[in-house]
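Chemist: would you be able to build a 3D model of this:
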Amino acid sequence: MRMGRAVAALAVMMAAPAAVSAQELTAYATASVDGDESNIQLVGASVRPEGLGLRPVVAVQAYRLNYDAGGESTTVWSVGPSVGGSYRMEGGQLEGRVGYNFQSEEVDSPLIGEGGGSGFTTAVQAISWASRPELQGIASYSWGSEYLWSQAQAILPVMELNQGGIGVGAEAVWQGNVGGEDDYEAWQVGPVVRWSTGHESNLLVGAGYKNSSSRDATWYARVGFVKYGMSLGLF
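Modeler: This next block holds a predicted model:
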């Protein structure tokens, strides 16, 4: 079973860096819906040794996508383990990973970043939390379907609370086929509000405008949660 092989591969990768030093876990979850009756629920996690500088990183991401195609409801399940490197500085981080996406269905017009089907993937991420506004850029490429998903986000802290604070900003997403015979692209843009809880976690809410080459323009809304800096205490 493809899902079983993915879990086994992740377990092997996570065991490798455990003997180096204490490990740091970051976990996240997001859910979104739009006016075309498509919705997705996604969870993921990554592990890297603690500290600044270059460190190995392993990650896994899984999602459930449901959307309407010609009056018929379609559901896609996916899991994608990956491994790579993370370079952390005082005010930011660069990360790159390679992996494999195991997907239950081949999607003719992909709606999310993993592309139209199973295959090898490459992901890069850059984050700056010292700048004002704070910046983040993510790009994920699926080699089998030649599909690119990218996101840019800028958030400016505007209010300090007793614990944490509030930030406001904007995000933009572009995705589509960059090769092959398929011709599909989509983009979305909108404001975001972030609540930093003060307990090494963030809650983010966003909504805005979405358009694609295969459907009429519509709205989207999403909510996301990130918990970072969790020490696993491994040696």
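Chemist: when you work out contacts or count neighbours from here on, use the C-alpha atoms and nothing else.
Modeler: OK.
Chemist: and Asp5, which helix or strand is it part of?
Modeler: No, residue 5 isn't Asp; it's Arg. Following DSSP states H and E, one finds Arg5 within helix 2-15.
Chemist: how far away from the center of its chain is that helix?
Modeler: Computed by C-alpha atoms, centre = their mean, to the nearest Å, the separation of helix 2-15 from the middle of its chain amounts to 19 Å.
Chemist: let's compare: structure for the following, please.
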Amino acid sequence: MAVLLLSMCLASIKLSNKFNVISSSSPRSTSFSPRHSITCSRDLSLDEDRNCERRPLLLGAGALALSLFPASSNFAEEIPEKYDSFVDKLDGYSYYYPSDWREFDFRGHDSAFKDRYLQLQNVRVSFIPTNKTDVHDLGPLEEVVSHLLKHVYAAPTQMATIFDMQERTVDRKNYYTFEYALTNRNFSRAAFATLGIGNGRYYTLIVGANERRWRRVRNQLKVVADSFKMLDI
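Modeler: As a prediction, this is how the structure comes out:
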């Protein structure tokens, strides 16, 4: 029994480097509410079903390790009910995701979680190197969002509609978050995107769903978009 307990404790120490909960600060945000459409000119749309591949997870082991110790009061207060926290100390970011979602591989992304039954209802995070130091270095919020939707997020056959744009500051780090939909003749998807620059990286979190379900899940997914934070590494 002593050997078993020692092994379980060692496992929890190793896992704590990847799955850990950080403290949250009250964000300062500025909101814009445009609603306009953009005709897009570049075919960089993603076929999510073909890009999604499952990988073996350590989440079960992490849950086992965490269950060996009682949760602290801070842990309970920081994570909203029905959400879990993903923290990547190695790559310098964290966010919340619905607790009934599961982790999966999304090609070209560092982390991703999706609904158990609705694969297009998901969140994913990616980053690329940059010599910029702040999201404001990309330009004003409205210009950045318009450029991304026109030249990066949408295909030529899609129309992009912007619903809302916000700036926020947490722990002296700045973020852009915007809500949008991509629509073509046969399909429409709505999403939030959160952008941040830190650690020499340009981070992007996207969380979305089929637009037919958007009204039902929008508030739930907004929590995910607003929870994204960059960590110092």
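Chemist: TM-score of the superposed pair?
Modeler: Here the TM-score for the pair of chains, by TM-score structural alignment, normalised by the length of the second structure, is 0.29; 128 aligned residues with a C-alpha RMSD of 6.3 Å.
Chemist: mind giving me the packing neighbours of the helix or strand that the helix holding Arg5 of the first structure is followed by?
Modeler: Counting by DSSP H and E, the next helix or strand C-terminal to helix 2-15 of the first structure is strand 23-34. On a contact count with 3 or more C-alpha pairs under 8 Å, 6 or more residues apart in numbering; DSSP states H and E, strand 23-34 of the first structure meets strand 39-49, strand 218-231.
Chemist: among these, which is the most enclosed?
Modeler: Mean neighbour count (mean count of other C-alpha atoms under 10 Å) peaks for strand 39-49 among those, with a mean of 20.
Chemist: can you name the next helix or strand after that strand?
Modeler: strand 53-69.
Chemist: report the buried residues of that following strand.
Modeler: By 16 or more other C-alpha atoms under 10 Å, the buried positions in strand 53-69 of the first structure come out as 54-67.
Chemist: Glu160 of the first structure: how many residues sit nearby?
Modeler: Applying other C-alpha atoms under 10 Å, we find 11 residues neighbouring Glu160 of the first structure.
Chemist: look up the closest residue to it, ignoring the ones flanking it.
Modeler: Ile166 (6.5 Å; C-alpha to C-alpha, 6 or more residues apart in numbering).
Chemist: ok, now how distant is that neighbour from Gln151 of the first structure?
Modeler: Distance of Ile166 of the first structure to Gln151 of the first structure, computed by C-alpha to C-alpha, to the nearest Å: 21 Å.
Chemist: how about the residue nearest to Glu160 of the first structure, what does it touch?
Modeler: For Ile166 of the first structure, the contacting residues are Pro157, Val158, Met159, Glu160, Val193, Arg194, Trp195, Ser196, by C-alpha atoms under 8 Å, 6 or more residues apart in numbering.
Chemist: and the helix or strand the first one falls within, what does it pack against?
Modeler: Pointing back at Pro157 of the first structure there. Assigned by DSSP H and E, Pro157 of the first structure falls within strand 147-160. Contact here means 3+ C-alpha pairs under 8 Å, 6+ apart; on that basis strand 147-160 of the first structure packs against strand 134-142, strand 165-177, strand 185-196.
Chemist: turn the ones you listed into a markdown table, columns for distance to Gly99 of the first structure.
Modeler: A markdown table is the format used below for those (distance: least, C-alpha to C-alpha, whole Å):
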| stretch | distance to Gly99 of the first structure |
| --- | --- |
| strand 134-142 | 10 |
| strand 165-177 | 19 |
| strand 185-196 | 23 |
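Chemist: quick one, which of these gets closest to Arg5 of the first structure.
Modeler: strand 134-142 (19.1 Å; C-alpha to C-alpha).
Chemist: hmm, Tyr96 and Val223 of the second structure touching each other?
Modeler: Yes: shown here, Val223 of the second structure and Tyr96 form a contact pair, counting by C-alpha atoms under 8 Å, at 7.5 Å.
Chemist: who's more crowded, the two?
Modeler: Between Val223 of the second structure and Tyr96, Tyr96 has the larger neighbour count (other C-alpha under 10 Å), namely 23 against 17.
Chemist: next up, the contacts around Ala65 of the second structure.
Modeler: Going by C-alpha under 8 Å, 6+ apart, Ala65 of the second structure touches Met8, Cys9, Ala11, Ser12, Leu15.
Chemist: which of these fall within helices?
Modeler: Of the contacts of Ala65 of the second structure, the ones assigned to helices by DSSP state H are Met8, Cys9, Ala11, Ser12, Leu15.
Chemist: switch the residues you listed over to JSON lines; also include neighbour count and distance to Ser111 of the second structure.
Modeler: Converted to JSON lines, those look like this (neighbours: other C-alpha atoms under 10 Å; distance: C-alpha to C-alpha, whole Å):
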{"residue": "Met8", "neighbour count": "15", "distance to Ser111 of the second structure": "26"}
{"residue": "Cys9", "neighbour count": "15", "distance to Ser111 of the second structure": "26"}
{"residue": "Ala11", "neighbour count": "16", "distance to Ser111 of the second structure": "22"}
{"residue": "Ser12", "neighbour count": "20", "distance to Ser111 of the second structure": "21"}
{"residue": "Leu15", "neighbour count": "17", "distance to Ser111 of the second structure": "16"}
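Chemist: make CSV out of those residues and add distance to Arg102 of the second structure.
Modeler: Shown next, in CSV, are these (distance: C-alpha to C-alpha, whole Å):
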residue, distance to Arg102 of the second structure
Met8, 23
Cys9, 25
Ala11, 21
Ser12, 20
Leu15, 18
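Chemist: tell me which residues are up against the longest helix seen in the second structure.
Modeler: Across the second structure, the longest stretch assigned as helix under DSSP H is helix 211-227. The contact list for helix 211-227 of the second structure, computed with C-alpha under 8 Å, 6+ apart, reads 94-98, 177, 181, 188-190, 192-194, 205-209.
Chemist: filter those to the buried ones?
Modeler: Buried among those (16+ other C-alpha under 10 Å): 94-98, 177, 181, 188-190, 192-194, 205-209.
Chemist: cool, thanks, talk later.
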